[in-house]
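# Give me a model of this one.
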Amino acid sequence: MKHTNYPYFDFLEFDPEKRANPSERSLWIAEKPEGGTTNENGEVEFTVPFSCQKNENNIEKKQGVDRQLQKLKLTAYGENVLRLSLGEVYPDSPMLSKDLETRRGPLFLEQEEDIWTIRDDATNTKGEIDFAEELISHWSDLLPPPQDALKATFYPKGSSVVSIQDYDQFFPARREAFSLAYITGEEGEIQQTYISIKATHKERFCGTGERFSKMDLSGKTFWLKNQDAQGTNNKRAYKNVPFYISSEGYGLFLHTSYEAKISLADHSSRSVQLLVSEPRLDVFFIGGDSPAEILYAYRQLTGFPSLPPLWSFGIWMSRMTYFAANEVMEICERLRAEDFPCDVIHLDTGWFRTDWLCEWRFHPERFPDPKGFVQELLENGFRLSLWQMPYIAEEAIQLQEARENNYIGPRKSTGLQGGSNFSALDYAGTIDFTYTAAKKWYQDLLKELLEMGVACIKTDFGEEIHMDATYKEMDAKGLANLYGLLYQEAAYEVTQDISGEGIIWARSGWAGCQRFPVHWGGDAAASWEGMAGSLKGGLHLGLSGFGFWSHDVPGFHGVPDFMNSVIPDDLYVRWTQFGVFTSHIRYHGTSKREPYSFPGISEIVKRWWHLRYALLPYILESSIQTTNSGLPVLRGMLLHFPDDHACWHIDDQYFFGDAFLVAPMLTSEDCRDVYLPEGSWVHFFSGKQTEGPRWLKNHKEELADMPVWTKEGAKVPLNPKKVNHTGEIDPEKTLELKIGENFKGIWYWMEKNQFANG
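As a prediction, the model looks like this:
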């Protein structure tokens, strides 16, 4: 649809050609409440009238149409969360923590003529409904007065203020936003709901999922619809999360799994606007004195990340794909022989009888003894990770069983596109994880592999499902975004049950998926732009509740030749450095990724791999912190310096745990600008001290080093000796490195401890 520059037709997506026939869809806008009460659950309920509007540029009431009365409910959870809901909310949402109801607190309504006040049991003001008349100095009757409108302000915590108000306009009928609204279809049923939040001219926003965008998202509109993003440099997203953080001291979680649209001061710079494609509206306003506190409260709502096992923090080696057991063993033997530490070997699409034909069974000739193969890997310190997907192929041996038992959603059409378009549409059906029997059937397929000793399942795809299918407990529109959560939960649960270790390797995501780590950033181009886009995605994902995140080093696919373009040496090294300072590090892509395949830089890479293993005690310490706080391992600068305006705009450097400030090299020029916030900073490789705040313009680093600083006085636990894998790390021998005047750089420390080569 072409832009009209009117909210009716652009943000709400009414068809401007159908103005003469407005019966197809109708907009209903909230007016001031007509009644309010505190119910038996300690929630405040309002009776709110909604008036029908004309389908025109000028937004005016449609005459002769009765208003509709709806119930609007406000609920409090703890000290800093308020829930505003219109319509029936999900009674048993998989997105929400199971203990949410234990934190519910009572609210009380006080009604006066000009204002209704909502308080908690400590008499804190939690909300106000404004009935006061606007101050008017009458001069002209040229234009009619504005419509009656709902004006409400909520205070989830202290100074955190969230206002929904209607007067975002040029003149009364030329409105850019509405406080609360819904849209009905031809039969009068509610199809979409809408809310807008007042925005200020200085407000900044972050979050909304794995967004490959600038740090400050103000002035942008996003469709919250999961899809195969096919890279990290576009508006598509594998992981959408209906949650954002505002620099004004609040977060907003839109509790839905349906497609939604969010304008962060874009369609109107005075409003955040949310449109969700379902008949209910359920939003949580989260207050906090810092973004980290807001994230903590969001995780209280949707779940905290669990702690992955220690071995998962080691090096993962993969490509698309290894095809045989002897090929894998040769790679493992060479990694060990050439002193490259490694913990995980990943088999991608080639371990089946036919490449990409997912049947959860090893090829009988190329992998003649799967159990022996897995055990031999384990004896040499390698865990095995396996690729699979949640779709059943037309040629799969399980297809008939899946169809007969409705383990895949029955489809209206069975047409296949053919070939691999990296899409659900290539396959005969989607496993129905809303159906308990189908979930168990899938888990039994994995159970046989896990009992062999397989350590991790790569839960690839899941962003898209067959929309023409019928699913047991949800309609396809409600399931599509939520599918990744149900899929990943199934694989995570059976892995934990069999191995005692909770881990998957996942690509899709939605609210709540952070409970099941680890997630990686998808199919980035092996280019500087792909690396920069990956970092942006990881930063926003960390600001959306996720704690553990990775990316394919040094990018997944070649450019311009998808399968065969040569990876530049400097890109391989710089992406390795970025990976060392990420919660998890995996090498993967469409061509060779093993470091010895890059002889010109393999010794540099080896040194960085050993640094990774030296840092593992610190990474584990930071990871434990991630599981019980609001902090991810890889953190946007604003999480540590929320009052520093520059940090709300920096998307190419980050904090790695508490101690490290990391600025990856994102070009082949070996120099970049770096911002050091307030404090004393020590360069991690040279030991040079610098005072902040300041910009380091054109800061240069040779290929073997990286722009990384630590806080002066930081204490960094390190593993002091070389190992081949994490099983050789002795936690009793961990050393604490204090960063101070006598620190001469990490390479000096490692050489002193006879750790690194070169």
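# contacts and neighbour counts: CA atoms only from here.
Will do.
# Checking my notes, Ile118 in a helix, right?
No - counting by DSSP: H, G, I helix; E, B strand; the rest coil, Ile118 is located in no helix; its state is strand.
# That one: neighbour count?
23 (other Cα atoms under 10 Å).
# Where does Phe285 sit: helix, strand or coil?
strand.
# do the same with Trp709
strand.
# Next: Leu486.
helix.
# how many neighbours does Pro91 have?
By other Cα under 10 Å, 6 other residues sit near Pro91.
# For it, give its distance to Asp282.
Distance, Pro91 to Asp282, by Cα to Cα, to the nearest Å: 12 Å.
# In contact with Gly630: list those residues for me.
By Cα atoms under 8 Å, 6 or more residues apart in numbering, the contact set of Gly630 is Ala292, Glu293, Ile294, Leu295, Tyr296, Ala297, Arg299, Gly545.
# is it true that the fourth one touches Ser544?
Yes - taking contacts as Cα atoms under 8 Å, Leu295 lies within contact range of Ser544: 7.5 Å.
# I'd assumed Leu274 was in contact with Ala265.
No - using Cα under 8 Å, Ala265 makes no contact with Leu274, being 10.7 Å away.
# hang on, the earlier thing: quick one: the contacts of Gly630 as TSV, columns for distance to Pro599 and neighbour count too.
Below are these laid out as TSV (distance: Cα to Cα, whole Å; neighbours: other Cα atoms under 10 Å):
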residue	distance to Pro599	neighbour count
Ala292	43	22
Glu293	47	21
Ile294	47	27
Leu295	44	29
Tyr296	45	22
Ala297	48	25
Arg299	45	25
Gly545	40	34
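# Closest one of these to Gly687?
Ala292 (29.6 Å; Cα to Cα).
# The closest one - nearest residue in space that isn't next to it in sequence?
Leaving aside its sequence neighbours, Ala292 sits nearest to Gly630 (Cα to Cα, 6 or more residues apart in numbering; 5.1 Å).
# what sits against the nearest residue to Pro677 once chain neighbours are set aside?
Nearest non-adjacent residue to Pro677, counting by Cα to Cα, 6+ apart: Pro693, 4.2 Å away. Neighbouring residues of Pro693 by Cα under 8 Å, 6+ apart: Tyr675, Leu676, Pro677, Glu678, Gly679.
# another one to check against the first:
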Amino acid sequence: MKKFTFGIPEAIVPSNFCRGLRYDETEVQYNADKVQFKTTARGCLLELPLEDGEEVFGFGLQLKGFNHKGHKLTLRANSDPVANTGDSHAPVPFFVTNRGYGMYFDTARYVEVCCGYGKNKSRPKVENNTIIATAEDLYRKCGLREQTVMSVEIPVAKGVDVYIFEGDSITDIVCQYNMFSGGGCDVPEWGLGVMYRCYARYTGDEVIAMAKYFREKDIPCDIIGLEPGWQSSSYSCSYVWDRERYPNHEEVVQYLRGHDFHINLWEHAFVNSTSPIYETLHDYSGDYEVWQGLIPDFATEEAQQIFADYHRQYLVENGIDGFKLDECDNSDFVHDWSFPNCTEFPSGMDGEQYHSLFGTLYMQTIMRALGDRQTLSEVRNAGALAASYPFVLYSDLYDHKDFIRGIVNAGFSGLLWTAEVRHAKSREDFLRRLQTNVFSVQCLINAWYCEKAPWLEFDCEAEVRELLQTRKTLVPMLKKAFEAYKKNGKPPIRALVMDYTQDAQTYGIDDEYLFCDSLLVAPMTAEERTRRVYLPEGDWCDYWTKEPVRNGWIEVETTKIPVFEKCEGK
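Reported below is the predicted structural model:
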């Protein structure tokens, strides 16, 4: 990798908050002179050429798009992306291409990227009057089959550090980016099992009853998650056990731990005036409120210490080893609850920068509270240089195809994503969703608004038991993949194009993925009776039947999730 500085970078950038940063400079073949830079009244602008046939991937957790060639993206933290516009729970200003390089722009601003647009030039007179009757074909017709330009506009800033990574495959490049950020995260084996998040209004007794159900029915469950009802105030948060629903919360924790459950608590970082840490955090918070609560500035040592010390003393040391960090992204399309970009923080950040760094700083704070205790927890926002944090992204959105695309895309950017299961339209919909979830980095059933286990209304308890038992058999494989992630940065789940970068068939496949090092997973939704699956070069067999399967495109019809195993050498 190599760093190139353009203009005068801002002082507040993600790398300054990355505690495990590893910059080992090497020479790169990419000619940085090809990058044109200038400052403008809007900030700064970089332009670089994209060759015909050069495909672009990455830019964080993109639920609506995959290959970004020819698209415009605005990389801003947002919980409600409605189209392929770049808005994301985890926008990351890092991209990779199929031409052997990737670039990371070290900025906390809302970057606007145009991935392959034509520049003004003198063109020959060529008529192009073919009439096309569908929007999809029309915009495909307008796609440029020539060298184009990627523009990267960074608002406010007058410069930026750009890091260039090179490798033979996209996986090689992403590994270097992940190691630059400190390597992949270290996770406990139990965190890779099954998590069940209970109904938000459950009492302590009802949580215990749910735990007994899992054990009595021999349904695997490793982690019980408690939603907002565990707190005396939740919007904003007190971080204090509710006395009515949990009058004996110590007994609930003791029962769960005594029956081999780990415990994960929901929260967000907006601090209610009834919280014991409200007064001490007041001077280390932003000048706006959210839900009448403080916004602690986790970029300050004081705010991190106050928040972490309280969590360690009153929660972690009393048996809690996981947290669900909600509402740390933003919401501009569906709701209007979050803080404005003009918010000022004691660290010197404005609201735009804090939105971009909020999730990362929040994860740091909770890791500080956990100390040497391992976890695999959840977060609603992450961003650049986040690979070393053992937190999995999730969403309030619920389109199954988008969730599958999230699994495929997360690995480009040092992120983890769970296609969690909540409700379903039908028995088949529930089982198809659970199949996908079982083959995710985290197996999470989020029943926060379901009074009973959501599969009971569909009378499919036996199928759920079988699927969750399958998940248990995958845990050793996942644990080994996470060990490699920590050691060399290789994501445990990857898009096909990451390993098979020279195979043009993979450039548009956003609904299949590589799971660990030996499996290829091709989920199906309830609407699909059959689906096409692409198996890259090599020898493959059906994971369920062990029968050999030819590579290339095949048609699959099954009630199981299509999974194929590499069988080289067999």
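# where does the TM-score land?
Once superposed, chain against chain, the TM-score is 0.87 (TM-score structural alignment, normalised by the length of structure 2); 530 aligned residues with a Cα RMSD of 2.4 Å.
# helix/strand/coil for the residue nearest to Pro677 of structure 1?
Three-state call for Pro693 of structure 1 (three-state DSSP): strand.
# ok, now Val272 of structure 1?
Relying on three-state DSSP, one would call Val272 of structure 1 strand.
# swap in Arg299 of structure 1?
Relying on three-state DSSP, one would call Arg299 of structure 1 helix.
# before we move on, what about Leu74 of structure 1?
Leu74 of structure 1 ends up strand, using three-state DSSP.
# How about it, nearest residue that isn't a chain neighbour?
Nearest one to Leu74 of structure 1, counting by Cα to Cα, 6+ apart, is Leu84 at 4.7 Å.
# all helices for the stretch 151-300 of structure 2, in order.
Secondary structure of the stretch 151-300 of structure 2 (DSSP state H, counting those that start in this stretch): helices located at 170-180, 204-216, 249-258, 278-281.
# Any chance of a markdown table for those helices, columns distance to Ala108 of structure 2?
As requested, the helices of the stretch 151-300 of structure 2 are arranged in a markdown table below (distance: least, Cα to Cα, whole Å):
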| stretch | distance to Ala108 of structure 2 |
| --- | --- |
| helix 170-180 | 17 |
| helix 204-216 | 41 |
| helix 249-258 | 39 |
| helix 278-281 | 24 |
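# For Asp499 of structure 2, find the nearest of those.
helix 170-180 (5.7 Å).
# Show me what Met477 of structure 2 lines up with in structure 1.
In structure 1, Met477 of structure 2 lines up with Tyr618, judged by TM-score structural alignment.
# Met103 of structure 2 versus Gly183 of structure 2, what's the distance?
Gly183 of structure 2 is 17 Å from Met103 of structure 2, by Cα to Cα.
# repeat for Thr501 of structure 2
17 Å.
# try Gly159 of structure 2
In terms of Cα to Cα, Gly159 of structure 2 sits 15 Å off from Met103 of structure 2.
# So which of the two has more stuff around it?
Gly159 (23 against 20).
# in terms of contact, does Thr558 of structure 2 touch Arg532 like I think?
No - with contact defined as Cα under 8 Å, Thr558 of structure 2 does not count as touching Arg532 (11.7 Å).
# Could you pull out the residues contacting both of the two?
Joint contacts of Thr558 of structure 2 and Arg532 (Cα under 8 Å, 6+ apart) do not exist.
# what's the counterpart of Gly508 of structure 2 in structure 1?
Match for Gly508 of structure 2 (TM-score structural alignment): His649.
# close enough to count as contact, that match and Ser218?
No - under the criterion of Cα under 8 Å, His649 of structure 1 makes no contact with Ser218, lying 10.6 Å away.
# For those two, indicate the residue with more neighbours.
Ser218 (21 against 18).
# Just confirm that one is within a helix.
No - assigned with three-state DSSP, Ser218 of structure 1 falls outside any helix and is coil.
# ok, so what distance separates it from Lys536 of structure 1?
According to Cα to Cα, Ser218 of structure 1 stands 15 Å off from Lys536 of structure 1.
# one step back: what's the distance between the residue nearest to Pro677 of structure 1 and Trp681 of structure 1?
10 Å.
# And Thr627 of structure 1, by the same measure?
In terms of Cα to Cα, Thr627 of structure 1 sits 27 Å off from Trp681 of structure 1.
# Is there a neighbour count for Thr107 of structure 2? I'd like the number.
By other Cα under 10 Å, neighbour count at Thr107 of structure 2 equals 26.
# What is the aligned counterpart of it in structure 1?
So, by TM-score structural alignment, Thr107 of structure 2 is matched to Thr256.
# Surely its match touches Asp282?
Yes - here Thr256 of structure 1 reaches Asp282: they are 7.2 Å apart, a contact under Cα under 8 Å.
# And Val374 of structure 1, what's its match in structure 2?
Per TM-score structural alignment, the equivalent position to Val374 of structure 1 in structure 2 is Val253.
# Is its match in contact with Glu317, as I believe?
No - if you go by Cα under 8 Å, Val253 of structure 2 and Glu317 don't touch, sitting 11.5 Å apart.
# These two: who's more crowded?
Higher neighbour count among Val253 of structure 2 and Glu317: Val253, with 19 against 12, using other Cα under 10 Å.
# how close does that one get to His68 of structure 2?
Distance from Val253 of structure 2 to His68 of structure 2, by Cα to Cα: 47 Å.
# for Tyr513 of structure 2, same thing?
18 Å.
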